[in-house]
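> here are the coordinates; sequence isn't available:
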C-alpha cells in the first residue's frame, strides 16, 4: 500500500512539473510573438534578422518571399507593420516546432496607403540549439469585419 501511495505521489509531482515546463515554454513563445509585432512596428531589422531563420518564408497577400526580401521590405518601409491589434493567440507544439495562430487586425502602411486588414497569422518557430527561430509567417485574410479603429 505504501508503494502505491508513493508511486501516485511521484506521478502527480512529475505531471505538475511537465505542466509547468509546457507552460513556461508556451509563455516564452507568446512573449516572442508579441515582441515580434513590436519589432516589426519599430522596423527593428537587426533583431528581426536574428529571429528569422535563414530559410524562412513570408507569405503575404501580394507575394511570397524569403528572409532577406522581408528584411529589405521592412527596412525600406515598403510595408510598415504599424500596429497589430491581437485578439487571440494559440500555441501548439510538435516536437521542437511551435505553431502560433494570431487573430489580428493589422494597420499597415503599404506604399503610401494606410490599410487595416483582419488576418489569421500563422507563425512557425523552430527551436535550434536552444534558440527559437521563425521559419514561416503567413497572413491569411479573414472575412470578418475589422474591429480596430483607425489610428488607435
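In hand now; what should we look at? Only a predicted model underlies this, so the values are computations on that prediction, with no experimental measurement involved.
> C-alpha from now on. contacts and neighbour counts both.
Fine.
> residue 144 in helix, strand or coil?
coil (DSSP: H, G, I helix; E, B strand; the rest coil).
> check contacts around it.
Residue 144 sits next to residue 118 when contact means CA atoms under 8 Å, 6 or more residues apart in numbering.
> gap between it and residue 119?
Remark: distance between residue 144 and residue 119 (CA to CA, to the nearest Å) = 9 Å.
> anything in contact with each of these two?
Between them, residue 144 and residue 119 share no contacting residue, judged by CA under 8 Å, 6+ apart.
> gap between the helix or strand encompassing residue 31 and the chain center?
Per DSSP states H and E, residue 31 falls inside helix 2-41. Computed by CA atoms, centre = their mean, to the nearest Å, the chain-centroid distance of helix 2-41 equals 18 Å.
> how close does residue 64 get to residue 16?
Distance, residue 64 to residue 16, using CA to CA: 42 Å.
> go on, residue 52?
From residue 52 across to residue 16, the span is 33 Å (CA to CA).
> the two: who's more crowded?
For residue 52 versus residue 16, the count of surrounding residues by other CA atoms under 10 Å is larger for residue 52: 24 against 12.
> put this next to the previous one:
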C-alpha cells in the first residue's frame, strides 16, 4: 500500500470510527495537530471513539505525494464537515501527513491541519 492509499484508509477509518484500523495504520508516537488541540495517536482515537470529533463528510479535492529521504509526505486538500462537541463545522484544509516505513508498511507519524481559503 502506498502513502496515498494508506492516507485514504486512515480517512475512511476515522469516518467509520474503526479504532483497530487506526491503530494498525498509525504509529504509537504519532501526533495530530488540529486547529484547537494536539493529540497523540491514542488520544486522537479516544476522541473519535467518544464522538468528540465525528468525521461526517470528507471531500478530498486532491492529494500529492512527496518523498524526502525516509519520510513520505501526503498533502491532502479537502473540505471537511465534522461534528465537534455537537456542533457541525465545515472547513477547507490542506492536511500534511508524514509517513515512514515501519515493520514493512507505511504508517502515519504526523498529521497537521492547516485551514485555507476555499
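Received it, and whenever you're ready, just let me know what you need. These numbers were taken from a predicted model, which means no experiment stands behind them.
> tell me which residues touch the residue most central in space within structure 1, please.
When CA atoms, centre = their mean is applied to structure 1, the residue found nearest the centroid is residue 33 (3.6 Å). Contacts for residue 33 of structure 1 (CA under 8 Å, 6+ apart) come out as residue 100.
> corresponding residue for residue 105 of structure 1 in structure 2?
Aligned counterpart of residue 105 of structure 1 in structure 2: residue 79 (TM-score structural alignment).
> who's sitting farthest from the centroid in structure 2?
In structure 2, by CA atoms, centre = their mean, residue 69 is the one farthest from centre (21.4 Å).
> assign a three-state SS to residue 138 of structure 1, would you?
Applying three-state DSSP: residue 138 of structure 1 is strand.
> give the closest residue to it in space, chain neighbours not counted.
Nearest non-adjacent residue to residue 138 of structure 1, counting by CA to CA, 6 or more residues apart in numbering: residue 59, 4.6 Å away.
> can you name the residues that contact residue 57 of structure 1?
So residue 57 of structure 1 contacts 64-67, 135-137 (CA under 8 Å, 6+ apart).
> out of the residues you listed, which is most surrounded?
With neighbours taken as other CA under 10 Å, the top of the contacts of residue 57 of structure 1 is residue 135, carrying 23 neighbours.
> which one in structure 2 is aligned with that residue?
Here residue 135 of structure 1 is matched to residue 109 in structure 2, going by TM-score structural alignment.
> who are the contact partners of that match?
26-27, 29-31, 97-100.
> just to revisit the earlier point, restricted to strands, list the contacts of residue 57 of structure 1.
Within the contacts of residue 57 of structure 1, residues falling in strands by DSSP state E are 64-66, 135-137.
> residue 59 of structure 1 and residue 48 of structure 1: what is the separation?
Distance from residue 59 of structure 1 to residue 48 of structure 1, by CA to CA: 16 Å.
> secondary structure element holding residue 87 of structure 1?
Following DSSP H and E, one finds residue 87 of structure 1 within strand 79-94.
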